[in-house]
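Student: Attaching a predicted model along with its sequence, questions to come.
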Amino acid sequence: MPKQQTRDKKKKKSPAGIAKYNPGKDVKWHGMMGRAQPGWNTDGIKKRPRRSFMGNRESQVLRHVSRQFFPYLKKVKKAKPIEIQMMWANDSLFVGTNKDTPTRALAEVINDPDEIANALGRVWGKSGETHERTKRSVAKLERLANFDFSVDVDGFDVDQLADLASYDEAYQIYTMLMTKVAEALDCKNKNAAIKALSPTHAGRLYYVLEGNNRGRHIEEKFIDILEAANFRGPAIIAGVKRPCGTCWIRLNNAVKKSGINVEFSPYPGQIWKGQAESLKVSKSDLDKYVETGTYQSFPGGTDYDSGSDSEDDEEMF
């Protein structure tokens, strides 16, 4: 079976000022890449605590990479991504946005060594103001790229050993983005989904298309692929924003009803009731989720058709 094509790449140098990181002695063990920031709403009210990514560095790197691609697509490629999400499954990486056009632009960036280096290493800002989220993402990706896996694990406890293994997975994701050629995958093609998630096709990079610009949320497309292939291995979905309310319901149902082993943000985003029909979720179901407090983590309230989960990012870029 031929292996997926690997693009030629220039020899990478360690970013200036970034030494090899030894997690056993350089940092406290909530992780060299750090924790997530607390969740806030637009009134400055804290809605959710800082999240530790110990043992879950895969999700963390997916978030940081997606956050870097988002402004690059908007400002440099002049694409209009509403969202960027990634899925790690079968030791393969699946990337995409809500529409095919910006997804193709994302693939162009990934497949160009100079563009991807620019996208992942660029700190954004507006009117002379540094965007702190991208500043953090750049720093943490630089640290991951220079992670010291020769650390002496003597004295590590079970959690620390698990976290080190998680860093190894995260490093695989980062390396795959920097070296593999992304190939198209139609989320509606069942045979293609089965093939992509088969053991013989592990370790590949895909950008997910649907054949239109209808804007169906990328999380739905990822679940389409997992369900079509009846994939039972572990999968992780993460990106720029939390899943919207209706996507969160579908993700939750994929786990509880379909037996899909997918990990996603425990904090649901806004509900757009217009999506209920496409997800086969009735308004009464949505009401139930609101009434039972599922959406207490909303940054802007629990109303239907609320605004973006990342309005500050939208305005910055």
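Tutor: All right, it came through fine. Quick caveat, the model's predicted, so the values are computed rather than measured. Numbering: from 1, shown residues only.
Student: CA atoms for contacts and neighbours, from now on please.
Tutor: OK.
Student: Lys256: neighbour count?
Tutor: Lys256 has 11 neighbours, counted by other C-alpha atoms under 10 Å.
Student: Can you tell me the element the closest residue to Leu185 other than its chain neighbours falls in?
Tutor: Spatial nearest neighbour of Leu185, chain neighbours left out: Val208 (4.9 Å); criterion: C-alpha to C-alpha, 6 or more residues apart in numbering. Per DSSP states H and E, Val208 falls inside strand 205-209.
Student: For that strand, name the packing helices and strands.
Tutor: If contacts are counted by 3 or more C-alpha pairs under 8 Å, 6 or more residues apart in numbering; DSSP states H and E, strand 205-209 sits against strand 92-97, helix 100-110, strand 183-186.
Student: Alongside the first one, take a look at this:
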Amino acid sequence: MKAVILACFYCASSEVCFFNIFLVIFSLLTVCVNRILRRVIFRAVTFWISVLVLMKMIYQLKYLDQTHFNYKCKNNTVNFAEWMGLRKTGKIFGVHLRYISPNIVYMIVTSLLAVVKLRDHLIRYAMYKSKDSKVIFPKISRLDAERDFPGLLKYLLNYGYFKFGIEITLIGLVSTIAHRRDFLALTYVTWLILLLCLNRTQCARIWEVFQLYFVLSIFVQYIYLLNFPPNLCDASSKESSYKSIWSMLDDSKKYTYRSNLMLEYIILLLISRQQKSFRAELSHINDLSYRGGNNNYVVHNIAKLGHVFFENPTHDFCSYVRNYA
């Protein structure tokens, strides 16, 4: 599922244009809605990408002249069709293929997801299981992580992000700060300091605001790169000097902006995943039978040692050791 979401945003970030704004909106919505609405969004994205591929291929016909969409703004000539997301690629097949390659990648990933989902449904139907398991190893609990190394690996595959989600998210936040090194990175530093100063419960309270900030940040950055449509440029005005920010950038800077957006979207996925971990943690806060355990602070229990009865839930590997030497 995450691969489909990343492929969708990759299609939008690979070419900054008006048509891909809808892909950006859909990609940002998928991290904020539940599973049912996410399926509806995926179907809408698949339909829109199919329409985009058809429009891009139809635009390659020689009967369509791209100069009809040119606009003059002082000494600059800008093309409205390219701003929308349609451009001529010539007669070389390899160029055509590279032009629609992000869309093809999305279709391949979506098809693989559909095959996996169908196979999983058929297996569960054959085994008379009505619901699919949300974890890889359903029978593994927190106590299994203390018994042996395979149990630890299975537990981490099931509940690793439940235990270390905040740490992983903060590491990702530091990586995007080091990658950007601009004013927006300074705002991320402010969030980083704030999250480090709060405890886990306080972080859970403001986590939705943190997620919303990243959503708005990515969307505003994309709109900034897109700029205004060229048909709004008035050639007769002395003050009009339309210059697309995206068109002025060279290939290296375009790659930098795309990598910034892609990295921040990955961080947004981590933030969204941690939000789900917070919800699971709050829903099982007093549930001792929850296999993922809990994330309560236990440092204060050290002061109670020797004064109150304490039963260590971890298996004792040191008191009774048999030596076969």
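Tutor: That came through, no problem. Source: prediction; values computed, not measured.
Student: TM-score of the superposed pair?
Tutor: Remark: TM-score between the superposed chains equals 0.26 [TM-score structural alignment, normalised by the length of structure 1]; 144 aligned residues with a C-alpha RMSD of 6.6 Å.
Student: quick revisit: tell me the contacts of the residue nearest to Leu185 of structure 1?
Tutor: Residues near Val208 of structure 1 by C-alpha atoms under 8 Å, 6 or more residues apart in numbering: Phe94, Val95, Gly96, Asp100, Thr103, Ala184, Leu185, Asp186, Cys187, Lys221.
Student: who wins for most neighbours among these?
Tutor: Going by other C-alpha under 10 Å, Gly96 tops those with 29 neighbours.
Student: what's the spacing between that residue and Leu185 of structure 1?
Tutor: 10 Å (C-alpha to C-alpha, to the nearest Å).
Student: who touches both of these two?
Tutor: Tyr207, Val208, Leu209.
Student: Same list (the residues you listed) but as JSON lines, adding distance to Leu226 of structure 1.
Tutor: What follows is the shared contacts of Gly96 and Leu185 of structure 1, written out as JSON lines (distance: C-alpha to C-alpha, whole Å):
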{"residue": "Tyr207", "distance to Leu226 of structure 1": "15"}
{"residue": "Val208", "distance to Leu226 of structure 1": "12"}
{"residue": "Leu209", "distance to Leu226 of structure 1": "15"}
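Student: Count the neighbours of the nearest residue to Ile5 of structure 2 once chain neighbours are set aside for me.
Tutor: Nearest non-adjacent residue to Ile5 of structure 2, counting by C-alpha to C-alpha, 6+ apart: Ser27, 6.3 Å away. By other C-alpha under 10 Å, the residues close to Ser27 of structure 2 number 25.
Student: for Ser27 of structure 2, helix, strand, or coil?
Tutor: Under DSSP: H, G, I helix; E, B strand; the rest coil, the three-state class of Ser27 of structure 2 is helix.
Student: Okay, strands next: where are they in structure 1?
Tutor: Ranges of strands in structure 1, per DSSP state E, are 39-40, 46-48, 84-89, 92-97, 125-126, 129-130, 183-186, 205-209, 235-239, 262-263.
Student: Can you say which of the ones you listed is nearest to Val290 of structure 1?
Tutor: strand 46-48 (15.8 Å; C-alpha to C-alpha).
Student: just checking, what packs against the closest one?
Tutor: Using 3+ C-alpha pairs under 8 Å, 6+ apart, strand 46-48 of structure 1 sits against strand 39-40.
Student: Please name every helix or strand in contact with the strand it packs on.
Tutor: strand 46-48.
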